[in-house]
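> Using only what follows, build the 3D model:
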Amino acid sequence: MKQEVKKSHGLCFLWLVVVVFVLDLASKFFILANFELYDSLQLLPIFSITYVRNYGAAFGLFLGQRWMLAIVAIVISLVVMRILYKSPKKDYLNNACFSLILGGALGNLFDRLYHGFVIDFFDFHIGDWHYPVFNVADSAICIGVILLILGSIGSPKRKDKVTS
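Down below sits the predicted model:
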């Protein structure tokens, strides 16, 4: 009797998706439990915890487009799940990057569906200038994308053959 060989794939990195999702939700529920809207706690001269609500996407784009943004997040999440499924288990960097992106996307999707807005609270500032306030999910997405880009620059997947 022939045994079927189970294909190993990047879905084994779903643990990282869960870690990002749980950290994101825990941090947001901490903010909700301890801060009123726009309350701010300065921790460093350039960094505060400031509770704000984002009704749009990154940097406040697409304000008021809750359902469109939710649908986009669902589609992106499904695409990333497919990428993880197709990816070999040993492609550690890409699997970790896509898992960070997926965990962040699901964290913000939860906010959008549950609250109707995304809870942001990391506030970097110098004087009166403030970088757009963000959260754990946004950080995971950005880290995942940056590492994907750096990984693709640093290690090409194929080498062109020279023909004579």
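> going forward, measure contacts and count neighbours with C-alpha atoms only.
Fine.
> Wait, residue 8 touches residue 89, no?
Yes. Between residue 8 and residue 89 there is a contact at 5.6 Å, judged by CA atoms under 8 Å.
> Same drill for the two, tell me which one is more crowded.
residue 89 (17 against 13; other CA atoms under 10 Å).
> check contacts around that one.
Residues touching residue 89, when contacts are defined by CA atoms under 8 Å, 6 or more residues apart in numbering, comprise 8, 9, 10, 11, 12, 95.
> measure it to residue 96 for me?
Residue 89 sits 10 Å away from residue 96, taking CA to CA, to the nearest Å as the criterion.
> same thing with residue 82?
Residue 82 is 14 Å from residue 96, by CA to CA.
> just residue 66 next, same as before
On the measure of CA to CA, residue 66 and residue 96 end up 28 Å apart.
> For the comparison step, fold the sequence that follows:
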Amino acid sequence: MADGKPTLFSRPAPIALFILLALALDQAVKWAVDRYLPFEEAVHVIPMLALFRTHNYGVAFSMLSNMEGWFIVGMRLFVVAFVLWLWRRTPKDRFFAHLGYAMIIAGAIGNLIDRFLHGYVIDYVLFYTQTWSFAVFNLADSFITIGACAIVLDELLHARRAKAMKAE
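The predicted structure follows:
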């Protein structure tokens, strides 16, 4: 937004509401998965996509699963605090950056809730082929990934706008 108007997610109330709704959706899906999906049995949805409930003791996509639980909790809390700091410092007209921050915060808190409730994170989405499979993940992990992509997109758009304005 070249006119400098504040975007929706640059304000506290909309970002808080978005995060709460994303958390509710994430936790509702995980509750249903935990209750109705068999443990570590693939339920094939379409070719190359299965639901596969498993427990993740690490962070997104099972990274750092051999680390101590409190280290991971501390790391997630640090990420949330850092992203909140970035959100406050980012100019209010940067829509995709603010949206990305909201998504990262929602995803990190969603997985943090799992860690406190269960001692692990419930993962359930599996992409695969006959010879390859991606790490099992969940909606909160998707929020984090899409949020990071939104921030990168925002930076690219901002650089492009700055270059266009400089050329004028």
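> Drop the TM-score for these two in here.
After superposition, the two chains reach a TM-score of 0.84 (TM-score structural alignment, normalised by the length of structure 1), with 155 aligned residues with a CA RMSD of 2.3 Å.
> hmm, back to that, the more surrounded of residue 82 and residue 96 of structure 1?
Each of residue 82 of structure 1 and residue 96 has its neighbours counted (other CA under 10 Å); residue 96 has more, 21 against 13.
> Residue 159 of structure 1 in helix, strand or coil?
coil (DSSP: H, G, I helix; E, B strand; the rest coil).
> Tell me, how many residues neighbour it?
With other CA under 10 Å as criterion, residue 159 of structure 1 counts 6.
> how near is it to residue 113 of structure 1?
For residue 159 of structure 1, the distance to residue 113 of structure 1 equals 45 Å [CA to CA].
> now swap in residue 84 of structure 1 and tell me
24 Å.
> what about the two, which has more around it?
residue 84 (25 against 14).
> Let me know the helix or strand that the counterpart of the more buried one in structure 2 is in.
For residue 84 of structure 1, the aligned residue in structure 2 is residue 87 (criterion: TM-score structural alignment). Per DSSP states H and E: residue 87 of structure 2 is located in helix 69-89.
> Output the contacting helices and strands for that helix.
Contacts defined by 3 or more CA pairs under 8 Å, 6 or more residues apart in numbering; DSSP states H and E place helix 69-89 of structure 2 against helix 95-118.
> which residues touch the residue nearest in space to the middle of structure 2?
Residue closest to the average C-alpha location in structure 2 (CA atoms, centre = their mean): residue 144, at 2.0 Å. By CA under 8 Å, 6+ apart, residue 144 of structure 2 lies in contact with 100, 103, 104, 105, 106, 107, 108.
> Translate residue 46 of structure 1 into the numbering of structure 2.
Superposed on structure 2 with TM-score structural alignment, residue 46 of structure 1 falls opposite residue 48.
> Its match: how many residues sit nearby?
Quick note: residue 48 of structure 2 (other CA under 10 Å) scores 13 neighbours.
> Quick check: it touching residue 129?
Yes. Using CA under 8 Å, residue 48 of structure 2 is in contact with residue 129, at 5.6 Å.
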